[in-house]
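Visitor: test case, fold it:
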Amino acid sequence: MTVSTDRTAVLAGLSIVVAQASINLGAVFAKSLFPLIGPEGVAALRTGISALILLAIARPWRSRISGRQWRWLLVYGLVLGGMNLMIYWAFRRIPIGIGVAIEICGPLGVVLVTSRSLRDFLWLALALGGLALLIPWPGRAQPLDLAGIGFALGAALCWALYILCGKRAGEVGSTTAVSIGMTVACLVTAPFGVASAPAQISLHALGLGLVVAVLSSALPYMLEMRAMGQLSSRIVGLLSSMAPALGAIVGFLVLGERLTGLQWLAVAMMIAASAGCSLAARAPVAKARDDVMA
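Guide: The predicted structure is shown next:
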């Protein structure tokens, strides 16, 4: 391996890490918008602005798409919209790092369904053990909001469906699929956003919505698309597994979200499970949340 190849691989790895940091920083900006327009309004702004950006980049109207492919794209987009709403509802009630850690259960569930290896079940057991540490059992000090955990699990389910549907939707090309999927996602988020939005939305809120869309969707998508051609799927999955830790750190630095020692242990267990599955699996299970554009 030449020095040039080494440098390219390092830069690609840094791109994945920066993309994950960008997604979590976008989540922080999104959470700061909740008092102004609610999580529903933030989800609607994010998907709407992201859709416009992605449509301009991909120009999917130039692609030839069959009726069967349109059906998969529709399901893919609806799941993507649900994932956006669910994770923001979770972030309103629980710290960002914990929400992201719980969300990882979705890809791990896909591994369980498609795996024949006992080792993958052990990774899933580790993740479930981490989840059990987060459940607000009676008598536990500083219990987490149970509804927040439920919404994060809902986002995890949507993420699993997103991966499964994405394989079929991606037949039209990843950029085209994501641009159309994000547009369809607006059909889910827009009604909730309109219903919860105030009579007038300030320019400040719209500006922050643009920041959220760029940080959580457009920027990480471009970074990941460039990096994935330079790295193996296992390395991509391993680096993406850092997302919960980055979310917890950014949430603490910007929003003052403090995790207890037990909660940090739970997050670490889920990160280890995700990283273990990524290294063992043929395809990455910790796909970027915003391949995601989630």
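Visitor: alpha carbons only for contacts and neighbour counts from here, please
Guide: OK.
Visitor: just the strands in the stretch 151-294 of the chain please.
Guide: Counting by DSSP state E, counting those that start in this stretch, no segments of the stretch 151-294 of the chain form strands.
Visitor: now do the helices in it.
Guide: Along the stretch 151-294 of the chain, the segments classed as helices by DSSP state H, counting those that start in this stretch run 174-196, 203-213, 219-228, 233-240, 243-255, 261-280.
Visitor: report the inter-axis angle for the second one versus helix 219-228.
Guide: Taking axes from the mean of the first three to the mean of the last three CA atoms, to 10 degrees, one finds that helix 203-213 is oriented at 10 degrees with respect to helix 219-228.
Visitor: what comes up buried for helix 203-213?
Guide: Across helix 203-213, burial judged by 16 or more other CA atoms under 10 Å covers 205, 206, 208, 209, 210, 211, 212, 213.
Visitor: one more, please, to line up against the first structure:
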Amino acid sequence: MSVLSDLLGPGSVRLGVDASDWRDAIRAAGSLLVEGGVAGDSYTDVMIENVEKNGPYIVIAPGFAFAHARPDDSVTRTGMSLVRLAAPVEFGHEKNDPVTLVLALAAVDNTAHRQALAALAKVLASPRKKAALDAAATPEEVLAVFESGAAAAPAEPVTEAPAAEVPVAAQPAGASATASSDGPVVAGKNFIYTVCGNGLGTSLFLKNTLEQVFDRWGWSRFITVEATDTISARGKAKDADFILTSGEIARTLGDVGVPVEVIEDFTSEAEIDAVLRRLYAL
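Guide: Coordinates of the predicted model:
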């Protein structure tokens, strides 16, 4: 059994759900967390308040919303739920609306669900797997798509890794650097924050995809990526070379003294690859 199977079972998946708006969609996913004994009704209210406060940043990929919040006293264990809507609804996202799939996460900490999010990201990045999710007739078929896609290779084309024996380009554009046989010697900090409202959900999702790009480049041992929340990011932004986040969270952060780069599709290695190349002047 995979970590994903531990957190998302057939009883936590519902298809053909009617929702009149995004709040109804989140309530539908939240009700499955309640039925599964993962969290109480108050947690669903907090997930809705999270979007009301921060905007539709939880719509992290075309047609996909990742509802979550900081745990309240009603959260008893880490778990997930998934609803596929009978008709798509608008969350207010400029690029990724309308939404058909809503995944809800309730987490007791920021570690237990990391591997599950990595598996989900690989599935959602594949157009073939995403189509299979849309066509699945039963919760069991939905879970089979996730399980079969957990080890799948990225489906979208990305450009080749930077052509350098040593990643001397691992520095913000404009910084000076020299190379050594032991690795890069750079003026930058080689540290990146991914940021969301709570530091538990979408920021981890984005961190997973970012690290997959660095894995492909062979840069993972040189770059540290940390997921964090908006409040923490404001206080420690200057520890990083730059921040990656959603448009809504970028507006919330404002000027934090380092570049804040917006990612529209948190599952897209190609989009993140292009942003990194521009930031590092590759």
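Visitor: now the TM-score, please.
Guide: Put the two chains on top of each other and the TM-score (TM-score structural alignment, normalised by the length of structure 2) is 0.29; 142 aligned residues with a CA RMSD of 6.5 Å.
Visitor: about what we covered before: redo the helices of the stretch 151-294 of structure 1 as a markdown table? Include distance to residue 134 of structure 1.
Guide: Formatted as a markdown table, the entries for these read as follows, by distance: least, CA to CA, whole Å:
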| stretch | distance to residue 134 of structure 1 |
| --- | --- |
| helix 174-196 | 28 |
| helix 203-213 | 28 |
| helix 219-228 | 29 |
| helix 233-240 | 22 |
| helix 243-255 | 14 |
| helix 261-280 | 6 |
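Visitor: so for residue 5 of structure 1, which of those helices sits nearest?
Guide: Smallest distance to residue 5 of structure 1 across those (CA to CA): 12.9 Å, for helix 219-228.
Visitor: check which residues of that closest one are buried.
Guide: 219, 220, 221, 223, 224, 225, 227, 228.
Visitor: okay, helices next: where are they in structure 2?
Guide: In structure 2, the segments counted as helices under DSSP state H are 3-7, 22-35, 41-54, 114-124, 127-135, 139-149, 202-217, 230-236, 247-253, 269-279.
Visitor: reformat those as TSV; add distance to residue 99 of structure 2.
Guide: Below are the helices of structure 2 laid out as TSV (distance: least, CA to CA, whole Å):
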stretch	distance to residue 99 of structure 2
helix 3-7	22
helix 22-35	8
helix 41-54	14
helix 114-124	13
helix 127-135	12
helix 139-149	17
helix 202-217	16
helix 230-236	24
helix 247-253	17
helix 269-279	20
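Visitor: turn those helices into CSV, columns for distance to residue 13 of structure 2 and mean neighbour count.
Guide: Supplementary listing: the helices of structure 2 in CSV, determined by distance: least, CA to CA, whole Å; neighbours: other CA atoms under 10 Å:
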stretch, distance to residue 13 of structure 2, mean neighbour count
helix 3-7, 11, 17
helix 22-35, 8, 22
helix 41-54, 16, 18
helix 114-124, 14, 22
helix 127-135, 12, 15
helix 139-149, 5, 18
helix 202-217, 20, 22
helix 230-236, 30, 15
helix 247-253, 28, 18
helix 269-279, 27, 18
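Visitor: and residue 104 of structure 2, which of those is closest to it?
Guide: helix 22-35 (5.8 Å).
Visitor: for residue 21 of structure 1, the count of nearby residues, please.
Guide: Neighbour count of residue 21 of structure 1, defined by other CA atoms under 10 Å: 23.
Visitor: elements contacting the helix or strand where it lies?
Guide: Element membership of residue 21 of structure 1, judged by DSSP states H and E, is helix 3-58. Applying 3 or more CA pairs under 8 Å, 6 or more residues apart in numbering; DSSP states H and E, one finds that helix 3-58 of structure 1 makes contact with helix 67-93, helix 96-103, helix 174-196, helix 203-213, helix 219-228, helix 233-240, helix 243-255.
Visitor: for residue 163 of structure 1, find the nearest of those.
Guide: Here helix 67-93 is closest among the helices and strands packed on helix 3-58 of structure 1 (CA to CA), at 8.8 Å.
Visitor: next, the buried residues of the closest one.
Guide: Neighbour-count burial for helix 67-93 of structure 1, with 16+ other CA under 10 Å as criterion, is recorded at 69-70, 72-93.
Visitor: helices and strands around it, which ones?
Guide: For helix 67-93 of structure 1, the helices and strands in contact under the criterion 3+ CA pairs under 8 Å, 6+ apart are helix 3-58, helix 96-103, helix 146-169, helix 174-196.
Visitor: columns distance to residue 126 of structure 1 on top of the ones you listed, output as a markdown table?
Guide: Putting those into a markdown table (distance: least, CA to CA, whole Å) gives the following:
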| stretch | distance to residue 126 of structure 1 |
| --- | --- |
| helix 3-58 | 23 |
| helix 96-103 | 12 |
| helix 146-169 | 16 |
| helix 174-196 | 32 |
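Visitor: for residue 111 of structure 1, find the nearest of these.
Guide: Smallest distance to residue 111 of structure 1 across the helices and strands packed on helix 67-93 of structure 1 (CA to CA): 9.4 Å, for helix 146-169.
Visitor: that closest one versus helix 67-93: what angle between them?
Guide: Taking the same axes, to 10 degrees, one finds helix 146-169 of structure 1 and helix 67-93 inclined to each other by 160 degrees.
Visitor: of the helices of structure 2, which is nearest residue 85 of structure 2?
Guide: Each of the helices of structure 2 was scored for nearness to residue 85 of structure 2 using CA to CA, and the closest is helix 22-35 (7.5 Å).
Visitor: give the buried residues for stretch 118-133 of structure 1.
Guide: With burial defined by 16+ other CA under 10 Å, the residues of stretch 118-133 of structure 1 counted as buried are 120, 121, 123, 124, 126, 127, 128, 130, 131, 133.
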